[in-house]
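Engineer: I would like to see how this sequence folds:
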Amino acid sequence: MAGGTWEQTNRPVLPGLYMNFQAAAASAIQAGSRGTVVVPVKANWGPAGTFVEVGSEAAIGQIFAANALDNGTAYASLKLALLGGPKKLLAYRVTGETAKAASLVLKDGSDADVLQLTAKYPGDRANGFYVTIQPGVIDNTKHEVRLFEGNKMLYALLTADISAAALAEQINADESNLWITAQAVGDGTGTVATVSGAAFNGGVSGNESIANADYIALQAALEGQTFDVLALDHAADASLLASFAAWVKRVRSEGKPVMAVFGGSSADDTSASAAQKAAARSLTLNHEGVINVGTGVRLGDVDYSSAQTSAYVAGLIAGQRLNESTTYAATPFDDVTRKWTRAEQEQAVQNGVFIFIHDGRQVKALRGVNTLVTPESGQNNAWKKIRSIRVMDAINTDLQRSAEDSYIGKVNNTEEGRLALISAMKSYLGLLAQSNVIEASGYDVVLDPAYYGDSPVFKPEADQVYLQWNVKLTDVMEQLFGTFYVQ
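Structural biologist: Have a look, this model is predicted:
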């Protein structure tokens, strides 16, 4: 899907809808169809190197295991993302080069290897798996194959044929088997001997060997995935943050309007210089598509760093309606790990740091700002607000999709065709106006007068259409000023 921004001196080559948002706007609304979050995670079990949808806290445990063994981040990060309320949550397990699946080789009656069982996913968790193969209790002409983890039975198979080849075929074809694969060893004619508690071994999670390069490799996969907000599962070092920030800037300029949310370590969050450290991150990132969380939070008796909390912020951003704002958004948290002073809070807003505060009643976000500290040419202060960027992204995405589906390559570039395109886009903006995303009296779509009219500055090619959007975005009340007179 081609698209993105364009400049008069650097026009795109690929066919597509190219948008140029010049300063004149501000906020948004409308919900529902958007809201996908991606979180890369580390775990000791679960599919690796692929996107997996996670719909509930229970699903986290089923897919990745409900623990943080081997420095796993899946459970905490995905739980926090779900608390934010995204429409859809995608997890991507990152593994290092040492990751390996646990396995077990079963023998026949003569102690020869005949069947290899291998965990479906790499990780240390499968080292706790064990297998029993015994004659059936009710029908001893059949055998029961059972897979256990601790005292819990994960999988069972009742079969009359325990030859290696037949058993491998049955295990691999069984849709209820979510745990292991089987392969006959040798000629596959051997009969598997009965065993009790044969343990898997050799599984390695690979989390310790994960390097920045493993996360950077994720960027290529992300380009082929449809999503809205990305959060990292740990406090990345400056070089990795710079890499992801550069990636966000590039793909946004190419027509993929995604956001990324980052944070810092627990040590940074609770240090005396927490405000300065957070501000330094934002100053380095400095982009409307990147959000920097500066405070950690407490939920129950567990403290989460600002980096972990970034998953919650990503879910919150993705789950909101376009007419909602993260400013003063209430959260489920019990406290923050460090309370910022009034002066530090003011600095956070000015320095592009997204923080949480405890107002004496609840924990809430202070102000919905991104890391854009110094707007570029063509931008104004609206570009510093998360809500404004979401609305501009939504309009960009919707109009681009509509143009590709119904106009590009399908409608002749005549006056009638251009008027039909303008009419359709006005109708779309009218729906946004009805929802108070934009002001009803402040929008229009016209042919760009620089390219059309009696004396255009530039002459379009036969297959080019230049449009001008004039939109005034709405915003929420964030600062109320009152004067009280006492008589």
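
Engineer: contacts and neighbour counts: CA atoms only from here.
Structural biologist: Fine.

Engineer: could you pull out the helices for this structure?
Structural biologist: Along the chain, counting by DSSP state H, helices occupy 57-64, 74-84, 164-173, 212-223, 238-253, 266-270, 274-285, 306-319, 342-350, 386-406, 415-434.

Engineer: to compare against the first, here's another:
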Amino acid sequence: MKPFVEGRHEAQAGVFSRFDMVVQNAVAEGARGIIAMPFKSDWGPVKEFVELTAFSDAKEIFGEGQTARLLRVAFWGNPLAVKAYRIASSKLAKAKLALDTIEIEALYAGTRGNKFQITIRPTLADPAKKELILTEDALQLESIIFGSISELIEIANDSAYIRVKKTGEEMPVDASGQALTGGHSGEDVTTTEYSEFLNALAAEYANRFVLDGVKDEAIKQMCIQYEKEQRQTGKLIKFDTGGMDALTIDYYGVTNIKQWAKKDGIKYEPEEVAVYASAAAASCPLNESLAQKVTPFDEVQKLDNVALNKAIKEGNLCFIQEGRTVKFSTPVNTMTTIKNLDSVITLDPEADVDAVIRTLQKIKIIEAADYIFEAQDKLFQKPISKANTEARRLATAQEMKDKLLAPLAAQEVIEGGSYSCYPNPDYHGPEPKKNTHKDEQYYITAFTLIDAAEKIYNQNKAS
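Structural biologist: All right, here's what the predicted structure looks like:
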């Protein structure tokens, strides 16, 4: 869905929408779950997205070397999926072993392949055949029985660890524990590799994206700029980071973590805690908030009440600690002013600016708004290429109410009785005030988003 700009008649077919904020000061302060993340590892596919639904899959495919270990942290947040993207520099190389008539190569580039050892020996059952044994750190990974090089190559093509190439005609000579060498993980990445990740992400669907603990300010700033550009083109994704000055970011699509945290004695920097927070925010039900949700951490950087209140007001997502339990505090993004509002969200002339800021600061509100935007995009696609009649416009509006708004009201994402969808009378009324082309349809969808209770006030009266 692309932003709708009043008065502009688009050349391309499609759905164009915007979110008009008409929040008044009486409005209370303001499950999907797919995140995307680049990372470095010693094994696995490179420069392509691999959709993971469990950490066990992540460990099997990529291992836990380098920042691939943060995939475990991502799954603490219980996301529906993690779109994992391994990055690497041009030094990336596969480990290899050349024998007399074959060359054995690790399936993936990286230093893990340097741990592989090859043994080739005759089989006891049939001396005409040989057995190739692949081990890693003295653990046998695979055994291949073969009677010819062609058979070895064919069987090895299904291996999860190696590939074999033919360099001669004879059966390979026996070998004992010979190691593959030359593997390089290409871990010396720069802004270039992260830029490649962002370019690839533009073609992927995800609710949020996060870096792999990166501290480089230039890379973070590049991601913030990318985030803003993507939202203005209609790609409703959010970016989670850490260790930055939230006041300088000041954007509703970016969340910043201020504190480090620990789990089982292992310290995670704010940039690494952001991996967990990203997954948790993406997977949180739309009718709930992250406020007071228990995290897997058992210690967090302490902030006194004054510092905590200041950090939250500056747009940081913070945590509190009660005993050995670490919880989310007020879940806000970095928006503190309206100076960085974009074409996706516009202000009604009557809107209360402070109330708008309080509302758009809430992670829950942005998640719900994005969900509605994306669902509208699918529903409004249906009348495209159909006859542009009043009956069809009314049917489209009714379907929006029946299939999207009513279920959201039932699930307490929007207020029941607050929603409606109808053709915009300024364009389609009996006396339209604005010009419309014969191939255009205009709608108004109205609803009131429900925030979650995050602050409970009680007054006791004892007698």
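
Engineer: want to try TSV for the helices of the first structure, with distance to Tyr443 of the first structure and mean neighbour count as columns?
Structural biologist: Converted to TSV, the helices of the first structure look like this (distance: least, CA to CA, whole Å; neighbours: other CA atoms under 10 Å):
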stretch	distance to Tyr443 of the first structure	mean neighbour count
helix 57-64	43	18
helix 74-84	32	24
helix 164-173	59	19
helix 212-223	32	14
helix 238-253	24	17
helix 266-270	43	20
helix 274-285	32	21
helix 306-319	25	30
helix 342-350	29	16
helix 386-406	12	20
helix 415-434	7	16
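
Engineer: Mind putting those helices into a markdown table with distance to Val471 of the first structure?
Structural biologist: Below are the helices of the first structure laid out as a markdown table (distance: least, CA to CA, whole Å):
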| stretch | distance to Val471 of the first structure |
| --- | --- |
| helix 57-64 | 40 |
| helix 74-84 | 29 |
| helix 164-173 | 57 |
| helix 212-223 | 29 |
| helix 238-253 | 20 |
| helix 266-270 | 39 |
| helix 274-285 | 28 |
| helix 306-319 | 22 |
| helix 342-350 | 26 |
| helix 386-406 | 10 |
| helix 415-434 | 8 |
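
Engineer: Quick one: residues contacting the closest residue to Leu247 of the second structure other than its chain neighbours.
Structural biologist: Spatially, and ignoring its direct neighbours in sequence, Leu247 of the second structure is nearest to Glu314 (5.6 Å; CA to CA, 6 or more residues apart in numbering). By CA atoms under 8 Å, 6 or more residues apart in numbering, the residues touching Glu314 of the second structure are 246-247, 334, 336.

Engineer: biggest separation within the residues you listed, which pair?
Structural biologist: Ala246 and Thr336 (8.8 Å; CA to CA).

Engineer: Quick check: neighbours shared by those two?
Structural biologist: By CA under 8 Å, 6+ apart, Ala246 of the second structure and Thr336 have these common neighbours: 314-315.

Engineer: start to end distance for stretch 158-171 of the first structure?
Structural biologist: Length of stretch 158-171 of the first structure, first residue to last, CA to CA, to the nearest Å: 10 Å.

Engineer: Gln22 of the first structure against Asn380, yeah?
Structural biologist: No: under the criterion of CA atoms under 8 Å, Gln22 of the first structure is not in contact with Asn380, lying 9.0 Å apart.

Engineer: circling back to that earlier point, return those of the contacts of Glu314 of the second structure that are likewise in contact in the first structure.
Structural biologist: Using both residues aligned by TM-score structural alignment, their matches' CA atoms under 8 Å, the first structure keeps these contacts from the contacts of Glu314 of the second structure: 246-247, 334, 336.

Engineer: Give the equivalent position in the second structure for Leu158 of the first structure.
Structural biologist: Aligned by TM-score structural alignment, Leu158 of the first structure pairs with Ile145 of the second structure.

Engineer: number of nearby residues for the nearest residue to its match once chain neighbours are set aside?
Structural biologist: Nearest in space to Ile145 of the second structure, with sequence neighbours left out and distances taken as CA to CA, 6+ apart, is Glu131 at 4.5 Å. Per other CA atoms under 10 Å, the neighbour tally for Glu131 of the second structure reads 18.

Engineer: From Arg121 of the second structure, how far out is Glu131 of the second structure?
Structural biologist: Taken as CA to CA, the span from Glu131 of the second structure to Arg121 of the second structure is 5 Å.

Engineer: same check, this time on Leu449 of the second structure
Structural biologist: Look at Leu449 of the second structure and Arg121 of the second structure: by CA to CA, they are 69 Å apart.

Engineer: Mind checking which of the two has more residues around it?
Structural biologist: Shown here are Leu449 of the second structure and Arg121; by other CA under 10 Å, Leu449 has more neighbours (24 against 17).

Engineer: Give the aligned equivalent of the more buried one in the first structure.
Structural biologist: Match for Leu449 of the second structure (TM-score structural alignment): Leu473.
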